[in-house]
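**Q** Here's a sequence, model it:
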Amino acid sequence: MHIRSKPWARPELEACGFFQANPLEHRGQWQQVFKNNHPLHMEVGCGKGTFMAELGSQNPCINYLTIDLIDGVLGWANRNIQTVYAKKDQPIDNIQLMSWDIERIDMLLAPEDGVERIYINFCNPWPLRKHQKKRLTHPKQLRKYQALLSKNGEIHFKTDSDALFEDSIAYFKESGFTIKTLIPDLHASDYPGNIETEHEKMYAAQGIKIKFLIAAL
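**A** Purely as a prediction, here's the structure:
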């Protein structure tokens, strides 16, 4: 997906109290950034932040690392998070927003950070075989998540892609995860508390089934 340049994004991010301009400084010490011992969750590829805005505001006693690579996208995430928290009159003290390449996530966090849950929502399906190692659910990437997840840690994964979903089920099993929840049509299910992303709303409106799973160590 091509993202047009957003000249306003970087200045707004640098003025944002929950944006980390130098996240590598906190590897292994993320709980000190939040100044509490609340559980640590992470969203990789946050997009415009509508999912995290709702998730974070609904769970003030969970700390969230919210990651994407593109400043323009993170700029919208910053705005959306601030808007939702302001409507609920909540301080934004449980989210840290940052720009980082997910393929190098092991440089950003250490095992002692104790991530309990990772959210992967509507990542690039990379359909061509020669590109599939770039998938955020490929075993190459899952090994990096495994090193960061705490005991019984979980990955929550949603996608519109049938091929990516089927392949990812195999990836998780191959990598030693247990599939705890497997829902081929999330919106037709009774799964509680689903928070829709902007992509999810778009795909569902087109009649595309939303696939969802939870994989645990």
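
**Q** C-alpha only now, for contacts and for neighbours.
**A** OK.

**Q** and the residue nearest to Asn152 when sequence neighbours are not counted, how many neighbours?
**A** Nearest non-adjacent residue to Asn152, counting by CA to CA, 6 or more residues apart in numbering: Leu217, 5.0 Å away. Other residues lying near Leu217 total 17 when counted by other CA atoms under 10 Å.

**Q** Could you pull up the contacting residues of Gln29?
**A** Contact analysis of Gln29 by CA atoms under 8 Å, 6 or more residues apart in numbering lists Glu112, Asp113.

**Q** which SSE is the residue nearest the centre of the chain in?
**A** What sits nearest the mean C-alpha location of the chain, by CA atoms, centre = their mean, is Glu43, with 1.9 Å. Using DSSP states H and E, Glu43 sits within strand 40-44.

**Q** Kindly report the same for Gln82.
**A** Using DSSP H and E, Gln82 sits in helix 71-87.

**Q** Tally up the residues packed near Leu97, please.
**A** By other CA under 10 Å, the residues close to Leu97 number 26.

**Q** Specify the local secondary structure of it.
**A** In three-state terms, and counting by DSSP: H, G, I helix; E, B strand; the rest coil, Leu97 is strand.

**Q** quick one: it and Ala204, what's the gap?
**A** Leu97 sits 27 Å away from Ala204, going by CA to CA, to the nearest Å.

**Q** I have a second one here; can you model it like the first so I can compare?
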Amino acid sequence: MRQRNKPWAKDKLVQYPQYVISEPEKNKGKWKEAFDKDQPIHIEIGTGKGRFITGMAKANPDINYIGIELADSVIVTALDRIIEDELPNIKLLNVNANDLRDYFEKGEVNRVYLNFSDPWPKKRHAKRRLTYRSFLEIYEEILVDKGEIHFKTDNQGLFESSLMSFSDYDILLTYVSLDLHNSDYEGNIMTEYEEKFSSRGSRIFRCEVQYR
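**A** Next up is the predicted model:
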């Protein structure tokens, strides 16, 4: 989906350093100090407009969250949500997920969320998928031992290829749902895309995996 350009977005992001970390590499190894409380850190890659991560932060005040989104015209909406709700346990990074190793030390992150990532359906673009092996290597480098990835998508092809990617990497599959909204899973917080796709009758696929 094409996003409307907001030329003022970058300026607004700079105005809220308490929420938007402009130089995250300076926090590498020190992320616990960036939050009011020393708590486990969960990150969402591709946080979009922030509905999921703000919902999670409100539901789980004992967790610190970091939302990562490259598009400044999108992440500024997530910032608006945080400002409105005055959430102390969220930070935002307007950066590329390829560079996560520049921002986090080994063991700084407890969980990674991947929600409705770009499916990159063409075979030649497989390496761009956030569940491709090269990304799994990055996550493993920043996660705690036996750290987790929680993944949701409406795209069956991406879900199937991701399960294969997890299996090839020898990551333990601990939960899988082929129809999340008709399952017994409790505590689901929807993203903007999830609400849109599910309202059209699309199935939502979800899994949880853990590094060994």
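
**Q** rewinding a little: who are the packing partners of whichever helix or strand comes after the strand holding Glu43 of structure 1?
**A** Once the chain leaves strand 40-44 of structure 1, the next helix or strand it forms, by DSSP H and E, is helix 50-58. Where contact means 3 or more CA pairs under 8 Å, 6 or more residues apart in numbering; DSSP states H and E, helix 50-58 of structure 1 is packed against strand 63-68, helix 71-87.

**Q** counterpart of Ala147 of structure 1 in structure 2?
**A** Per TM-score structural alignment, the equivalent position to Ala147 of structure 1 in structure 2 is Glu141.

**Q** Contacts only, for the nearest residue to Gln18 of structure 2 once chain neighbours are set aside.
**A** Nearest residue to Gln18 of structure 2, sequence neighbours excluded (CA to CA, 6+ apart): Lys91, at 7.7 Å. The neighbours of Lys91 of structure 2, taking CA under 8 Å, 6+ apart as the test, are Gln18, Tyr19, Val20, Ile21, Tyr65, Ile66, Gly67.

**Q** contacting residues for the second one?
**A** Which is Tyr19 of structure 2. Going by CA under 8 Å, 6+ apart, Tyr19 of structure 2 touches Leu79, Ile82, Ile90, Lys91, Leu92.

**Q** what about Leu40 of structure 1, neighbour count?
**A** With other CA under 10 Å as criterion, Leu40 of structure 1 counts 23.

**Q** Now check structure 2 for the residue matching it.
**A** Using TM-score structural alignment, the partner of Leu40 of structure 1 in structure 2 is Ile41.

**Q** from what I can see its match touches Ile63, true?
**A** Yes. Using CA atoms under 8 Å, Ile41 of structure 2 makes contact with Ile63 at a distance of 6.1 Å.

**Q** What ranges does structure 2 have for its strands?
**A** Assigned by DSSP state E, the strands in structure 2 fall at 41-45, 64-68, 90-93, 109-115, 143-153, 172-177, 205-210.

**Q** give me the stretch of structure 1 that the last one matches.
**A** Mapping strand 205-210 of structure 2 onto structure 1 (TM-score structural alignment) gives residues 211-216.

**Q** before we move on, what about the shortest one?
**A** The alignment of strand 90-93 of structure 2 onto structure 1 (TM-score structural alignment) spans residues 95-98.

**Q** mean deviation (superposed) between the matching stretch and structure 2, please.
**A** With mean CA distance after the TM-score superposition for structure 1, stretch 95-98 of structure 1 departs from structure 2 by a mean of 0.8 Å once superposed.

**Q** Figure out how far that stretch is from the centre of its chain.
**A** Put simply, stretch 95-98 of structure 1 sits 11 Å off its chain's centre (CA atoms, centre = their mean, to the nearest Å).

**Q** And for stretch 68-86 of structure 1?
**A** 13 Å.
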